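1. Predicted model and sequence follow; I will ask about them next.
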Amino acid sequence: MKPSLDWQHDIDAIVVGASAGGVTALRELLGALPADFRPPMLIVLHLPRHRPSTIAEVLGAYCALPVYEACDKQRIERGSVMFAPPDYHMLVEDEASVALSLDEPVLFSRPAIDPLFSSAAAVFSNRLLAILLTGASTDGSNGLAAVRRAGGTAWVQAPEDATASMMPAAALAYAGAEAVLTLEEICQRMRNRA
């Protein structure tokens, strides 16, 4: 396992993926972020593809940071949280912006976690933290492997702690992780920035 992370010096971005049970998990995670939390957080939550989402507004009520839904070419701002919109993959284009994509769904999902994680790994490499939470799919396994190959850090919610264990269990079997944590442990690390 890598040593404790110093948010101010070691991490340029955080990517998060969640599916079934993700709304509750993300409410807790975003509620744990202190107001002075600096790394930008980019999130894919599996959403219904053909209707608007209010997830950024709903979860933003629990977060001390600005929370918004991404637009194409949206700037990545420090100290903010960005959600992929329904029916678009969110890709990290460069260190300053994201792009939205209508590429084919991944494992029936668009947005999907794998494209976000893989594109972020290509840009941020060893300065990326990827967090995979609850879900009933294998989306996220390939992306987590890409993060680790690039030297980034992977945290996976302990399958026994997840509402839906399939996603974290599949990712651990396929890609492994630097840390396997309960949701509360992840939240505590966010609060402590370590």
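-> It's in. Please read all numbers here as calculations on a predicted model, not as lab measurements.

2. okay, CA-based contacts and neighbour counts for the rest of this
-> OK.

3. Residue 85 against residue 109, yeah?
-> No: the criterion here is Cα atoms under 8 Å, and residue 85 misses it with residue 109 at 11.9 Å.

4. Looking at the two, which one has more neighbours?
-> residue 85 (28 against 22; other Cα atoms under 10 Å).

5. where do the helices sit along this structure?
-> Using DSSP state H, the helices of the chain run over 7-10, 22-32, 55-60, 113-124, 141-149, 166-175, 183-192.

6. just the angle between the longest one and helix 141-149, please?
-> The reference is to helix 113-124. 20 degrees (axes from the mean of the first three to the mean of the last three Cα atoms, to 10 degrees).

7. One more: the second one?
-> Per the same axes, to 10 degrees, the angle that helix 22-32 makes with helix 141-149 is 30 degrees.

8. just to revisit the earlier point, go through the helices of the chain and name the closest to residue 156.
-> Set against residue 156 and scored by Cα to Cα, these come closest in helix 166-175, at 6.0 Å.

9. Which secondary structure elements does the closest one sit against?
-> helix 141-149, strand 153-157 (3 or more Cα pairs under 8 Å, 6 or more residues apart in numbering; DSSP states H and E).

10. how about it: buried residues?
-> Buried positions in helix 166-175, judged by neighbour count with 16 or more other Cα atoms under 10 Å: 166, 167, 168, 169, 170, 171, 172, 175.

11. what comes into contact with it?
-> Defining contact as Cα atoms under 8 Å, 6 or more residues apart in numbering, one finds that helix 166-175 is touched by 132-142, 144-145, 148, 156-159, 162.

12. now it and strand 153-157, what's the angle there?
-> Helix 166-175 and strand 153-157 meet at an angle of 140 degrees, taking the same axes, to 10 degrees as the criterion.

13. Centre of the chain to stretch 59-79, how far?
-> Put simply, stretch 59-79 sits 13 Å off its chain's centre (Cα atoms, centre = their mean, to the nearest Å).

14. Next one for the comparison:
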Amino acid sequence: MQPAAPVPDVFEVVAVASSAGGVHGLATLLGALDADLPVPVLVVQHLDPRHRTVIAEVLDRRTALDVKLAEDHERTEPGTVYIAPPDRHLLVGPDGLLTLTYSELVHFVRPSADLLFESVAGAYGARAIACVLTGTGRDGAMGVDAVKSRGGTVIVQDPATAEFRGMPEAALGTGTVDFVPPLEEIAAVISGSAETKRQWQGSGGSNGGPAA
């Protein structure tokens, strides 16, 4: 008898970081994802805390996914995009429960992609995808290192296609990146990973929940 085929990698969450130029980057990425994406998407986009943001409304018009500002103690749902509100760190737990905090700025920013990615790494382990888009500074670099160290997958926008190269180049500098596609191809990489998850579930495999 042939040994059982190995269980394919399945993904439970996508976490995305962006800063300067990020609204366009997010609109391009999210707009190319299908409404039946079987995982939630968590987003840190650096926003001006002095003004009410309309980013969720803007992006909701550009994608088939549901887009909203994340709420404290909200549980994530597949096919929904949760954006960190201005001046709040966004974290996620093993049960998909979101937490918003006022804890200290990390590398001068709040929300921090590093904190989001680190929480995703701890909650989901190898079932996490972290993605870094356009932006200035280094936010997200420590976080992608954490995701990779727990077996997750790291996608970084090709800096040549980024409006601002700082964040993608800092993430690439960690040496922990799996894919470096141009902006327009990132959704296909994510969808391909999500399709593996969908096929596994359809064949009778267990969802399994996030890794501890």
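-> The structure has been received and is ready for your questions. Since we're looking at a predicted model, the values are computed, not measured.

15. from the contacts of helix 166-175 of the first structure, which would you call buried?
-> Buried by 16+ other Cα under 10 Å: 132-142, 144-145, 148, 156-159, 162, out of the contacts of helix 166-175 of the first structure.

16. Count the neighbours of residue 12 of the second structure for me.
-> Residue 12 of the second structure, neighbours per other Cα under 10 Å, totals 24.

17. which residue in the first structure lines up with it?
-> In the first structure, the residue paired with residue 12 of the second structure according to TM-score structural alignment is residue 12.

18. who's in contact with its match?
-> Neighbouring residues of residue 12 of the first structure by Cα under 8 Å, 6+ apart: 39, 40, 124, 127, 128.

19. run the last query once more with 6 Å
-> By Cα atoms under 6 Å, 6 or more residues apart in numbering, the contact set of residue 12 of the first structure is 39, 127.

20. What of residue 129 of the second structure?
-> By Cα under 6 Å, 6+ apart, the contact list for residue 129 of the second structure reads 14, 152, 153, 154.

21. still on that earlier bit, so for residue 29 of the first structure, which of the helices and strands packed on helix 166-175 of the first structure sits nearest?
-> Nearest to residue 29 of the first structure among those is strand 153-157; the distance by Cα to Cα comes to 11.5 Å.

22. Can you check what angle separates that closest one from helix 183-192?
-> Using the same axes, to 10 degrees: strand 153-157 of the first structure against helix 183-192 is 140 degrees.

23. Tell me the counterpart residues of strand 153-157 of the first structure in the second structure, please.
-> Here strand 153-157 of the first structure aligns to the second structure at residues 153-157, judged by TM-score structural alignment.

24. Centre of the chain to the matching stretch, how far?
-> Distance, centroid of stretch 153-157 of the second structure to centroid of chain: 9 Å (Cα atoms, centre = their mean).

25. One more: stretch 134-144 of the first structure?
-> 11 Å.

26. How about stretch 66-83 of the first structure?
-> On Cα atoms, centre = their mean, the centre of stretch 66-83 of the first structure falls 13 Å from that of its chain.

27. Stretch 184-196 of the second structure too?
-> How far stretch 184-196 of the second structure lies from its chain's middle: 12 Å, per Cα atoms, centre = their mean.

28. Tell me how many other residues crowd the closest residue to residue 65 of the second structure other than its chain neighbours.
-> Among residues not flanking residue 65 of the second structure along the chain, residue 35 sits closest, at 4.9 Å (Cα to Cα, 6 or more residues apart in numbering). Residue 35 of the second structure: 15 surrounding residues under other Cα under 10 Å.

29. ok, now residue 179 of the second structure?
-> Using other Cα under 10 Å, residue 179 of the second structure has 16 other residues around it.

30. Quick check: the gap between it and residue 87 of the second structure.
-> Per Cα to Cα, to the nearest Å, residue 179 of the second structure is found 30 Å from residue 87 of the second structure.

31. again, but for residue 177 of the second structure
-> Taken as Cα to Cα, the span from residue 177 of the second structure to residue 87 of the second structure is 28 Å.

32. and if you look at residue 55 of the second structure?
-> From residue 55 of the second structure to residue 87 of the second structure the distance is 14 Å (Cα to Cα).
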